[in-house]
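In: Following is a predicted model, sequence given first.
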Amino acid sequence: MKKSLMLACALVLAGLSGTASAGEAFVRGEIGKSDVKLKLDGVGSESDKDTAYALRGGYWFNSNFAVEGHYSRFYDQTLYNDGAGYVDGKLSAIGLGMVAKEHTTDSGLGFFVQLRAGVARGKISLDTSEGSGSETSTKPYYGIGAGYDFSRRFGLSLNYDHNQGSGGGLEITANTLSLGLEARF
């Protein structure tokens, strides 16, 4: 029994190491627009838009599957300023997830669609003339994209991502449409 388990583990590790050596690392920058919605129990809801960006990096195990980590900034605005007092708000997230990509050709180049999903730790920060504070929550995220891989090393895509957070009666969603540039090495 132990020998069978050891053999199975060795085969799995050998398969993973072969897959990993056939893959490639990547970095990706995205810039676009976020639509941020806030809903506070008993108070109501509000929404606003802001320029958003994301920095992503990870590893493609093959042309179809990757793991990624990311930092995203969805919102960074002054919410109130009358000269005597101010309130600045920021919304960001760090996350870890999986990416699945399918090309329209067998070469692994050209047009593609991709899906991504994972878990992100969102953070809302408020800085005021009276002090500052922040709140975090961990929630799933997901996204879809379409683009074009010009070579094995370079691609461009249009992406839509949905992130959410909650805590203390506050629910937040950030829906982002962005243009992404990916380099693989």
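Out: Cool, got the structure.

In: rest of the way, CA atoms for contacts and neighbours
Out: Will do.

In: Just the element for the residue nearest the centre of the chain, please.
Out: Geometric centre of the chain, nearest residue: His70, 5.3 Å, by CA atoms, centre = their mean. Assigned by DSSP states H and E, His70 belongs to strand 65-81.

In: Also Val12?
Out: helix 2-22.

In: just to revisit the earlier point, what is the strand holding His70 packed up against?
Out: strand 24-40, strand 44-60, strand 86-103 (3 or more CA pairs under 8 Å, 6 or more residues apart in numbering; DSSP states H and E).

In: elements contacting the helix or strand just after the last one?
Out: The one in question is strand 86-103. Counting by DSSP H and E, the element after strand 86-103 in chain order, helix or strand, is strand 110-128. When contacts are defined as 3+ CA pairs under 8 Å, 6+ apart, strand 110-128 sits against strand 86-103, strand 131-149, strand 154-167.

In: so how far is strand 110-128 from its chain's centroid?
Out: 3 Å (CA atoms, centre = their mean, to the nearest Å).

In: quick check: angle from that strand to strand 131-149?
Out: On the basis of axes from the mean of the first three to the mean of the last three CA atoms, to 10 degrees, strand 110-128 is oriented at 170 degrees to strand 131-149.

In: Give me the angle between strand 110-128 and strand 154-167.
Out: Going by the same axes, to 10 degrees, strand 110-128 makes 40 degrees with strand 154-167.

In: then this one, side by side with the first:
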Amino acid sequence: MKKSLLALAFISAGACALPALAQDASGTDTTAPAASGNYQSNQAVGSGNWFLSGSVGQSHLYQGPYNDHPTTYAINGGYRWKVGQDMGLGVEVGYNDLGNFKVKNAFNSNDVNLTDQRNALRGWTAGVNGRIDVYRGLYVSGRAGVYGWKGHGYNNQDINRHNLDKVDYYAGAGVGYDFSDHFGLGVSYDVYHAKKDGVSLSTDTASVTAEYRF
């Protein structure tokens, strides 16, 4: 599943859209005017926008001693170029908080009382993103890159809490709608790989994202 999502993110970020505008022999545009929300169709190829986005959602961690789904938060920013009639490619950096996980059924068949310590996953992201405007403001998107994370957690082999950090990867795909040239709202599914020293904090997230373009 995670390998398929990574492939989908790269395909979404690198695919080329078919031209959305057509002209008749006299040079008259025979295509319906672009919706005001389809901001990429209102731009010239080669132009671009700075953007800032915020996300809130829920994570899903079912690894080792964990079975939890806390609330997640993320902020992201970057620049996106128009590289085709209805396609944009960009770069991004961001920070996320993937929640505090509770240990459940670790080391034996019963719950263990370790909730007084935070088993957290936080990190910085840096990567590429892409989006294709499908129809009158409706778009599909993809993103992928490196994930520099810090976390705290346990494995199934011992009862020692580990403080960890590493550079791994992330990937995601989504769909959304542009309400104007500057504002869009979407939903996305992302995977953040975070594994070290026998502790796996790799997390899937489902989020709602609002994006503002300058």
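Out: Cool, got the structure. Since the structure is predicted, the reported quantities are computational estimates derived from the model, not experimental observations.

In: any residues touching the strand holding His70 of the first structure, and which ones?
Out: Strand 65-81 of the first structure is touched from outside by 34, 36, 49-60, 86-101, 174, 176, with contacts defined as CA atoms under 8 Å, 6 or more residues apart in numbering.

In: mind redoing it with 6 Å?
Out: Strand 65-81 of the first structure has contacts (CA atoms under 6 Å, 6 or more residues apart in numbering) with 34, 50, 52-60, 86-100.

In: what do you get for stretch 17-30 of the first structure?
Out: 53-62, 178-185.

In: buried residues in stretch 135-144 of the second structure?
Out: If you call a residue buried by 16 or more other CA atoms under 10 Å, then stretch 135-144 of the second structure has these buried ones: 136-144.

In: Is it possible to get those residues out as CSV so that each row also shows distance to Leu98 of the second structure?
Out: Below are those laid out as CSV (distance: CA to CA, whole Å):
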residue, distance to Leu98 of the second structure
Arg136, 33
Gly137, 30
Leu138, 28
Tyr139, 26
Val140, 23
Ser141, 21
Gly142, 19
Arg143, 17
Ala144, 17
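
In: Please work out which residues outside stretch 169-189 of the second structure touch it.
Out: 6, 9, 36-37, 39, 137-147, 190-193, 205-213.

In: Which part of the first structure matches it?
Out: The aligned range for stretch 169-189 of the second structure in the first structure is 140-160, by TM-score structural alignment.

In: now that stretch, how far from the centre of its chain.
Out: For stretch 140-160 of the first structure, the distance to the chain centre is 12 Å (CA atoms, centre = their mean).

In: try stretch 101-110 of the first structure
Out: Worked out by CA atoms, centre = their mean, stretch 101-110 of the first structure lies 22 Å from the chain centre.

In: now do stretch 184-204 of the second structure
Out: Using CA atoms, centre = their mean, the offset of stretch 184-204 of the second structure from its chain centre is 9 Å.

In: swap in stretch 16-31 of the first structure?
Out: 16 Å.

In: Kindly report the same for stretch 70-90 of the second structure.
Out: 9 Å.

In: in that stretch, what's buried?
Out: Buried-residue list, stretch 70-90 of the second structure, by 16+ other CA under 10 Å: 71-90.

In: now swap in stretch 90-108 of the first structure and tell me
Out: 90-103, 108.

In: which one of the helices and strands packed on strand 110-128 of the first structure lies closest to Lys3 of the first structure?
Out: strand 86-103 (32.7 Å; CA to CA).

In: In the second structure, which residue range corresponds to that closest one?
Out: Against the second structure, strand 86-103 of the first structure falls on residues 116-133 (TM-score structural alignment).

In: ok, and the closest non-adjacent residue to the residue mapped onto Leu52 of the second structure from the first structure?
Out: Taking TM-score structural alignment, the alignment pairs Leu52 of the second structure with Val27 from the first structure. Nearest non-adjacent residue to Val27 of the first structure, counting by CA to CA, 6 or more residues apart in numbering: Gly57, 4.3 Å away.

In: Residue in the second structure paired with that neighbour?
Out: Aligned partner of Gly57 of the first structure by TM-score structural alignment: Gly77.
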